[in-house]
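[1] Show me how the following folds:
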Amino acid sequence: MTVWDRPEPPARPVPLDRERIVAAAIALADEGGLEAVSLRKVAARLNAGPMRLYGYISTKEELFDLMVDAVQAEILPEERPGDWREALRDLAHRTRRTVLRHEWLADLLGGRPSLGPNGLAVTEATLAALDGLADVDTALRAVEMVSAYSTGAIRREIANLRAGRATGLSERDRQRAAGPHVTRMLATGRYPALGRVVHDATHVDAEESFATGLDWVLDAVAARLHRT
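    Now for the predicted structure:
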């Protein structure tokens, strides 16, 4: 039985329900990451005894499931774009923006089934974008490919943001600090392809990089849809 199937206990003197518990947990995670979330800390924020929470949530993993589902509501668009490509692009960008607001979500993306109502709605919206355009297996592989790209790119962006905060340096400054070492390594001649990237590649910000890569993935989906 999932946490969504299990009824909540009756109200007691201190008002408490899963929605309030999850909101408090999200606030803690937004402030300090997942390591800042525990049932004890959530209970303290709600001025409730820790044991009270176990009537609503059995484990911290269940709490994480509920937190993920709650913020997935931010991914859902108010209206579904008519074009499949625009629909998938919009969902990917909305996912990225949601993770940037809740960085802890990057640690849980793709790592657990989305069985809550919002998670299922996001999955439905994603699959519905390709409904009728290809057989179900082709549509599923396409959705998995777009999701794999989005998850990987978003996690890399969050990792770079965290590295910057840890060092106090921007990505450009970290690259500049590593410059002497990289220059010495390139001078050995063992890394010619990397050397061309270092000297000739155009620097773009994370949003532009994400958008470009996403368009290339959608181009591949379009080519497969055309063949089928």
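[2] C-alpha only now, for contacts and for neighbours.
    OK.
[3] Can you list the neighbours in contact with the helix or strand that Val42 is a member of?
    Per DSSP states H and E: Val42 is located in helix 39-45. Here helix 39-45 makes contact (CA atoms under 8 Å, 6 or more residues apart in numbering) with 21, 24-25, 28, 49-50, 52-53, 60.
[4] Return the set of buried residues in the next helix or strand after that helix.
    Following helix 39-45 in sequence order, the next helix or strand is helix 50-53 (DSSP H and E). Within helix 50-53, the residues that count as buried by 16 or more other CA atoms under 10 Å are 50, 53.
[5] to compare against the first, here's another:
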Amino acid sequence: MTVWDRPEPPNQPVPLDRERIVAAAVALADEGGLKAVSLRKVAARLEAGPMRLYGYIATKEELFDLMVDEVHAEILSEESPGDWREALRVLAHRTRRSALRHEWLADLLGGRPSLGPNGLAVTEANLAALDGLADVDTVMRAVETVSAYVIGAIRRETANLRAERATGLSKHDWQRASGPHVTRMLATGRFPALAKAVYDGTDVDAETSFTTGLDWVLDAVAARLSPPPA
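    Down below sits the predicted model:
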């Protein structure tokens, strides 16, 4: 039985429910990452005894599932466009923005599908955007491909943000600091393709990189779409 199927305990003298528990956990994670989240710390934030939380949530993994589902509600905060390509693009950008607001989300994306109501609704929205445009297997692979790109891009951007905080160096500071080493390595002639990218390529910000890559993935999806036989 999942946490969503298990009923909450009856009313207690001090009000408590999963909604308040999850809100407290999300706040803790936003402040200090997933390492800052435990049932004990959540209970302390709510001024409740830790054992009381076990009536609502059995494990920390269940709590993480509920937190992810809470963030999925942000992704569904607005109606998706009717055009399949724009619908998938909008959902992808909303996912990225949610991950930037809640940096810990990157650590929990990409595993087993989210079975909460909001997570299922996000999956439904992605599948529905392509429904009728190809056979069901093509639709599933297309959604999986877009999801894999979005998750990978989010994790890379999040890792860069964490590295900046850990080192105190911005992207451009790090590039300047590592520049002499990179220049020496490229001067060996062993990395001609990399040298061309470094010296001739255009440096873009994270959002531009994300948008460009997403458009390329959607181009690939478009090439695969063909209505299923009647």
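[6] TM-score of the superposition?
    TM-score of the superposed chains, computed with TM-score structural alignment, normalised by the length of structure 1, equals 0.98; 228 aligned residues with a CA RMSD of 1.0 Å.
[7] how would you label the closest residue to Ala106 of structure 1 other than its chain neighbours: helix, strand or coil?
    Nearest residue to Ala106 of structure 1 in three dimensions, chain neighbours excluded: Arg155, at 5.6 Å (CA to CA, 6 or more residues apart in numbering). With DSSP: H, G, I helix; E, B strand; the rest coil as the basis, Arg155 of structure 1 sits in helix.
[8] For Leu100 of structure 1, see how far away Arg155 of structure 1 is.
    Note on Arg155 of structure 1: its distance to Leu100 of structure 1, by CA to CA, to the nearest Å, is 10 Å.
[9] Show me the contact partners of stretch 65-74 of structure 1.
    22-23, 25-26, 94, 98, 105, 108, 112, 114, 116-119, 122.
[10] same question but for stretch 153-166 of structure 1, I mixed them up
    96, 99-100, 103, 106-107, 170-171, 206, 210.
[11] hang on, the earlier thing: including distance to Ala148 of structure 1, could the contacts of helix 39-45 of structure 1 go into JSON lines?
    Shown next, in JSON lines, are those (distance: CA to CA, whole Å):
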{"residue": "Ile21", "distance to Ala148 of structure 1": "31"}
{"residue": "Ala24", "distance to Ala148 of structure 1": "30"}
{"residue": "Ala25", "distance to Ala148 of structure 1": "27"}
{"residue": "Leu28", "distance to Ala148 of structure 1": "28"}
{"residue": "Gly49", "distance to Ala148 of structure 1": "40"}
{"residue": "Pro50", "distance to Ala148 of structure 1": "37"}
{"residue": "Arg52", "distance to Ala148 of structure 1": "38"}
{"residue": "Leu53", "distance to Ala148 of structure 1": "35"}
{"residue": "Lys60", "distance to Ala148 of structure 1": "26"}
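[12] which stretches of structure 2 form helices?
    18-32, 39-45, 50-53, 60-75, 84-101, 117-130, 136-167, 171-187, 192-200, 206-224 (DSSP state H).
[13] Buried ones in the fourth one, by neighbour count?
    Neighbour counts over helix 60-75 of structure 2 (16+ other CA under 10 Å) mark 63-73, 75 as buried.
[14] if we can go back for a sec, out of the helices of structure 2, nearest to Thr2 of structure 2?
    Closest of these to Thr2 of structure 2 is helix 60-75, at 8.3 Å (criterion: CA to CA).
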